[in-house]
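Chemist: got a predicted structure plus its sequence, pasted below:
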Amino acid sequence: MTDLCVEVERAPRAALVRLEGDLDKVSAPAFRKCLAGLAEEGCVEVVVDTAGLAFCDSSGLWVLVEHQRTLSGMGGTLQLTGVHGVLRRVLEVTGLRPLFASQL
């Protein structure tokens, strides 16, 4: 298991969030808190770069789904970029891929 490193670049209503490591049941709560903070700041256009993500379990996937719903309710979007490996497969198998305005 690898820790999750989260790097955020902010703009007035937008943010780029880069992930590196494992997004799992251990790291998901802190990631959820980070995304909630961005929403509170008014960042409603969020791009999550998952190119550095080594692993994502259902806890991590659920954080992404929840935040997409939150932003959608605020008139925003959550996009995913750099999707590969397990996350790509899970998004395809579950039919969640279209939920994210993504460049998968």
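Modeler: In hand now; what should we look at? Numbering: from 1, shown residues only.

Chemist: rest of the way, CA atoms for contacts and neighbours
Modeler: Noted.

Chemist: tell me which element residue 55 is part of?
Modeler: Using DSSP states H and E, residue 55 sits in strand 45-56.

Chemist: chain center to that strand: distance?
Modeler: How far strand 45-56 lies from its chain's middle: 6 Å, per C-alpha atoms, centre = their mean, to the nearest Å.

Chemist: identify the residues contacting it?
Modeler: 13-24, 71, 76-84, 86-87 (C-alpha atoms under 8 Å, 6 or more residues apart in numbering).

Chemist: okay, one more to line up with it:
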Amino acid sequence: MTKQGLTVTLSPEGSEHPVLRVAGDLDFHTSPRLREALESVTFAAGGGVVLDLSGLAYCDSTGVTVLVAGYRRAQAAESRILFAGLNSDLLQMFRILGLDQAFSFYPDPDEAVEALRRH
């Protein structure tokens, strides 16, 4: 298995419902990039952020820890973080871990943004 890096981009900046696009491998070495990006996002009460994980190829326990920390930060701010575009293998991993009981998953980022708008 060839490991790739991780890219995290925020779009559109300043949006009411920003989307963080995560692509590559989320592991011990790359998770600080996502942690920094999540810490830079403002979670406002009643608002939310979408994590577009459609480009995520791999996620280890360190990556899961960063995602859980982002979820907890959103909860503490009375905000939401929605997950979109997970491939079937990663979605199955989240289900096995029981995170489907806490996280909200959407097929694509547009549906997740729409869910935030309706909320």
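Modeler: Structure received. In this text, all values refer to a predicted model and were calculated from it rather than measured experimentally.

Chemist: what residues of the next helix or strand after the strand holding residue 55 of structure 1 count as buried?
Modeler: The first helix or strand that comes after strand 45-56 of structure 1 along the chain, using DSSP H and E, is helix 58-73. For helix 58-73 of structure 1, a neighbour-count test (16 or more other C-alpha atoms under 10 Å) marks 59-61, 63-64, 67-71 as buried.

Chemist: would CSV of those residues with distance to residue 4 of structure 1 be doable?
Modeler: Shown next, in CSV, are these (distance: C-alpha to C-alpha, whole Å):
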residue, distance to residue 4 of structure 1
59, 13
60, 11
61, 14
63, 14
64, 15
67, 18
68, 20
69, 23
70, 22
71, 22
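
Chemist: what about the aligned residue in structure 1 for residue 57 of structure 2, neighbour count?
Modeler: Using TM-score structural alignment, the equivalent of residue 57 of structure 2 in structure 1 is residue 54. Residues near residue 54 of structure 1, counting by other C-alpha atoms under 10 Å, number 19.

Chemist: kindly report the same for residue 89 of structure 2.
Modeler: Using other C-alpha under 10 Å: residue 89 of structure 2 sits among 11 other residues.

Chemist: one more: residue 14 of structure 2?
Modeler: Residue 14 of structure 2 has 10 nearby residues by other C-alpha under 10 Å.

Chemist: also residue 93 of structure 1?
Modeler: Around residue 93 of structure 1 there are 10 residues (other C-alpha under 10 Å).

Chemist: that one pairs with which position in structure 2?
Modeler: By TM-score structural alignment, residue 93 of structure 1 lines up with residue 96.

Chemist: residue 82 of structure 1 -> structure 2?
Modeler: Per TM-score structural alignment, residue 82 of structure 1 is aligned with residue 85.
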